[in-house]
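Novice: Build me a structure from this.
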Amino acid sequence: MGSAPLLSIVMPVFNDEATVASSLQSALRQTVHDIEIICVDDASTDGTAAVIERLAARDPRVRLIRQETNRSAFQSRRTGILAARAAYVLFLDGDDELVADAAKKALAKADASGADLVGFGVTVVERDGRTGGAYESRLQPPHRSLDGTAVLSGLFPIGKAAQGQLWRYLFRTRLLRDAYALLPDDLMLARVNDLPLMFLTAALATTYVSIDDKLYRYHFGRGGSGHVVDTVERAEFYASAIRSIDSIGPAVHELAGTGADGLLLLDTYASARLSMIGHVCFQLIERSDSAVLDAALAHLHTLAPAHDIVIAAARFYPATLKTLKFHATWHGIGDRPVRSILLTTSTLRTGGVSAVLASQARYLLDAGFRVTIVARKSGSDRDVVPAGAAFVELAGRDLVERLDEWAEICRAHEVDVVIDHQILYTPHWPEYALMARAEGASTIGWVHNFVGRPIYDGNDRLSLIERCSNTLAELVVLSPLDVAYFKLRGVTHTVYVPNPPSPLLLESLSHPVARTPPAGRIELVWWGRLDQHTKQVRELIEVGVQLRRLSVDFRLKVIGPDWDHMTAKKFNREAHRRRVGDHVVAVGPLRGARLIDAIDAADAFVSTSIIEGFQLTIAEAQARGLPVFMYELPWLTLAQHNEGIVAVPQADARGLARQIADLLDHPERYTALSRASVEAAERTSSFDFAELYRGVVTGTLPPGFSPEPTLADARELLGLMVFFAERSRGRGRANGSDASVGARLWKSATPVGKAALRRLPGLRPVANRAKKWLHGS
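Specialist: Just a heads-up that it's a prediction; the model follows:
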């Protein structure tokens, strides 16, 4: 056979009849003549072999090796490498080309450096002939030279998307044979058959050098790249790339056991494997027809654990999480025993959601569960953590790091169920739910406000909850009307559960306060945060103005911390401007005994909130015998069948003032209201909350907590959505952005109408009126 050639060019080919002649001609035009071109035909069914035979007849440097059955390009390359006679190998696919001086420049660099691997530049030719895109930039050599273990870590950097294209390098032939020797002789890889070999070769190599010259022309879109996933079979083909990277796992572990840097090798492989899983997920999401995507993602989950899919997507292709979370299948809590509960919020503080969470933790501890509380941001008040509960604060700098922490917490604390108290306030709760599920934990979403809150705020939180509801084992809301909304929207795994009583409420019921009707001046009180957006604290000033106009002798003490753009100083300045500053006074926050003394010094509680989920201050006021005067919140369970409450329509400050003034003329009415308030507070706290929460976390709540929607529910929901849209539109006009707000509200408010009409056609006249009004916005 004569002396060995300087270079072997190995060409795996399969059904490349249309392009193989051009590819082979590019090899034959090399300025280095002393080469061999080994074409391995993988049982082509077209005229590929005939084309090669014609060229081989004219040039003896071309050799054709036929495989009787299709064994994948991975096996074709093995055949070519074993047949190669040169000390170095270049790879050329049957639909690409080498530039004329590729062999000369690559061999010169190898001879000068003695390197095992020589990297070089690549030109990516798009379908329309364009070159120089982003993909081409990513394929250029990343390093000038690497030695030892730096070859592997440099070519496959941990945390970066793995690149394993064999045609980017000149190889020492012996290195490729050693890599193949680590793998089964009969291994066949249908998809991504180059990266596994490239990874092992990089692990075995001791030296790498590179040149900037672009020696290879890669045609994107030919062969198996860039195709639309329009069938389940094609989805399975794309996903088989995961089997390819998994196939070298045993070889990697074998190498790790024999080298000093085994841990680095294992970590690098784990990163490359996750990169491949993320890449497959990205390809399926980006290229799948909508009719195929669900089946494609379901198949993906048969090839990789859900944990790996979520981490891979988050780490390497975070944009895919936006789609992945919308294509989850619903899993309930299941029948397995529930022992460990994780409660989560943004930051743990006093009051609000944190107070509910802390109280919930105590009841769950009393019910015999292990409880872990996780704050996703820093700044928590650790004194709020109940005795017996573990507390963890996430420290990750970004979503990926926090998801990693989340998974570790779920494992370390053996979490069975997560209760997420932030799903109405944060956009990333579905990612956490997916990660918890990957670790074997179900997630329960807890909604802390009425369903109309996102429409009032003008955001898309409702759509997010609905579209990602399958990531939740259960959705917990605070009223039957909220249940009706979500069930009309198809979220059937929705229940309503009252919030637990606060320590103030429980203490008040254990020490009842005897109330006498006011004589002369009536003392009024309000407490909460000075939030204008939802609690409408400026309306308290308006109520004071109306009481003064009615010549009522009164004082209204406003208690609570500054909030957003409202402060006690600003509030008092406005009260003085409205000439009621001596009667309506914000005193800042009061706590403990000072708050109780202020409540007990009052005759009635006033509330002007426009939207609430479970207004605990109402129950706290009633527990101390105070009648409640408020704007209507018809969904509020606290206010339903509550004879201790006097409610008037929203924004009717004059009507509220008249009702308060009436107390001075009818002391017997005051006594009846006070007595009814205490009775209502007792009902609010009469639940066996430990047993109630046991039912929540085990999925065994009685059916009464998940009622079916009625025509009356749908009619009320439509009216409320229009009301909150109108209020939000008013804010938009004040800010000079009415047109955009109106468009957003139309998009936000109409889904419930459409769903209601599908189930309850009799609502069409009401819906038409709502539609006409919303279009007018």
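
Novice: Every contact and neighbour count from this point should use C-alpha atoms.
Specialist: Noted.

Novice: Excluding covalently adjacent residues, which one is nearest to residue 771?
Specialist: Of all residues not flanking residue 771 in the chain, residue 750 sits nearest, at 7.6 Å (Cα to Cα, 6 or more residues apart in numbering).

Novice: Can you name the next helix or strand after the top strand by length along the chain?
Specialist: Of all the elements of type strand in the chain, the one with the most residues (DSSP state E) is strand 207-219. With elements assigned by DSSP states H and E, the helix or strand that comes after strand 207-219 is helix 232-239.

Novice: which strands and helices sit next to that following helix?
Specialist: Here helix 232-239 touches helix 262-287, helix 290-303, going by 3 or more Cα pairs under 8 Å, 6 or more residues apart in numbering; DSSP states H and E.

Novice: List the contacts of it.
Specialist: 190-191, 229, 280, 283-284, 288, 292, 295-296, 299-300, 303 (Cα atoms under 8 Å, 6 or more residues apart in numbering).

Novice: One more, please, to line up against the first structure:
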Amino acid sequence: MPTVSFVVIAYNVERYIADCLQSLQNQTNPDFEVVVVDDASTDSTKSVIESAIQNDSRFSLIAKDKNEGAHLARRTGVSHATGKYVVFVDGDDRLQDTACEVLSSYASGRNFDILRFGRTVVPHGSANQDTALQEERSFNLHTEDMHGEDVLRSVFSEDFGTRNTWSLIDCMFDGEFVRSGFAATYDEPLGRMQDSYEFFVLASRAKTMRFFMEYRGLRYNLGAGVSGSGLETLQKFEHGHTGIHSSMNAVLRYAADSGDDNMTRCAQWYRHVVLGIVGREWVMRLTETDQIAGMRSLRRVWGDENTAYMLLDPLTARAQWFVDHDAVPSDADPYRRWLTLLNSLDLNGISDTVIQQRVNGFLALKGKLDKHEFEIKQAKIAEQQERYRQQLQLEEQRRVLKTGTPIRRVVDAVFPEGSERRNLLRRAAHRILHR
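Specialist: The predicted structure follows:
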């Protein structure tokens, strides 16, 4: 039995897979095996794998003839892993050359089901260095070891303040534990965020999770796969959020099947997190035009109640910005468009108390913004009326200067300017005024 089994999942990663496998061949501790699962790639990934491992007996390739997603690929791979410990590797990432040596040495003599280690994040594609550093900080949080129900709660709740991630690829698992854990997962394809379901199952069964964050054993290529940011097509967005929906439902179903209160509470917390993630992606990844079609797609898959929750995050944040900055949204502002979409949803009889609270909170904030907008409009109307009054007054003054008052016009007619009578009148007026 090898000390470590590396289970590599690969799908259309021809650009990265050779580097990934090379990082495993370079391990300073040779006591390992590598199980590579090609999930029916349509590019040259499979041939690159075959070429890279052909002379290394520690490597084996499972080439699937049908693409079924990362969950079933990982499930297949771990069922063939025989090591004392198991480490999952994505085909577009790589491990440090010392990973097998350092992790197995640290694990020796320590009892755990899950051992989380650190990662270095490298930006690719649309990802930038600032985003990579932010992601790196979030994945390398130091925390105390967790035991029992706290393992699940440390990832799927905010009970401990800082939350651990549900990522599988920066963990070493006890071999027997992870094999039995994956055997307990659903034998069905899942879409994006399938690792959250897998980690939920494993964390719910774990007795101990330890942390070795000072060792950055994973080199994670941000933006190489589905990670990163930037606009995407409506079709890709629909495929992504539909896959996330399947993974979320798997978590909810697994928790419901267990009948465990802690799992049920954690699953509901996770559901709200997922809704927020999908809502942010709808805002960031779709153009203004595609957002409207994307909202129809969200309603069809998730229903009005969940879709409302997705909209409430950006709407609330935008409304709060206007209130804080003593401003009002223009007709072209996204706030107007998002509010129209929210108003198109059926929000009667919301069953989720958290969503109802969010709706009530937004409506209260919207009331403040509406009042503020009304006051600003009234002030502008009053200002316009005052400017109009002043304009009329100025025009009257100009007219008087030009044509004179009615009395002045009579005097000018009876006593023409320059006449003797006009001069006599002026002298008489002068004597009267200076008595």
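
Novice: And the contacts of the longest strand of structure 1?
Specialist: Residues outside strand 207-219 of structure 1 that contact it (Cα under 8 Å, 6+ apart) are 95-99, 101-102, 109, 113, 115-127, 140-141, 143-148, 151, 167-168.

Novice: Filter these down to the buried ones.
Specialist: Among these, those classed as buried by 16 or more other Cα atoms under 10 Å are 95-99, 101-102, 109, 113, 115-126, 140-141, 145-146, 151, 167-168.

Novice: Of those, which belong to helices?
Specialist: When those are checked against helices using DSSP state H, the ones located there are 102, 109, 113, 151.

Novice: Residue 232 of structure 1 versus the first one, what's the distance?
Specialist: The gap separating residue 102 of structure 1 from residue 232 of structure 1 is 40 Å, by Cα to Cα, to the nearest Å.

Novice: try the last one
Specialist: Residue 151 of structure 1 is 38 Å from residue 232 of structure 1, where distance means Cα to Cα.

Novice: now residue 52 of structure 1
Specialist: Residue 52 of structure 1 is 34 Å from residue 232 of structure 1, where distance means Cα to Cα.

Novice: Neighbour count: these two, which is higher?
Specialist: residue 52 (21 against 18; other Cα atoms under 10 Å).

Novice: Need the contacts of helix 232-239 of structure 1 in a markdown table (columns: distance to residue 477 of structure 1 and neighbour count).
Specialist: Rendered in a markdown table, the data for those read as follows (distance: Cα to Cα, whole Å; neighbours: other Cα atoms under 10 Å):
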| residue | distance to residue 477 of structure 1 | neighbour count |
| --- | --- | --- |
| 190 | 49 | 16 |
| 191 | 47 | 21 |
| 229 | 39 | 23 |
| 280 | 37 | 24 |
| 283 | 37 | 19 |
| 284 | 35 | 25 |
| 288 | 35 | 23 |
| 292 | 34 | 19 |
| 295 | 32 | 17 |
| 296 | 33 | 26 |
| 299 | 34 | 16 |
| 300 | 33 | 23 |
| 303 | 36 | 17 |
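
Novice: And these, which is closest to residue 681 of structure 1?
Specialist: Within the contacts of helix 232-239 of structure 1, distances to residue 681 of structure 1 taken as Cα to Cα reach their minimum at residue 295, with 51.3 Å.

Novice: Pull up the gap between that closest one and residue 232 of structure 1, please.
Specialist: Distance of residue 295 of structure 1 to residue 232 of structure 1, given as Cα to Cα: 7 Å.

Novice: Please apply the same query to residue 768 of structure 1.
Specialist: Between residue 768 of structure 1 and residue 232 of structure 1 the computed distance is 42 Å (Cα to Cα).

Novice: Which residue ranges of the stretch 301-435 of structure 2 form helices?
Specialist: 334-343, 353-403, 406-414, 420-433 (DSSP state H, counting those that start in this stretch).

Novice: Tell me which residue of structure 1 matches up with residue 24 of structure 2.
Specialist: Using TM-score structural alignment as the criterion, residue 24 of structure 2 maps onto residue 27 of structure 1.
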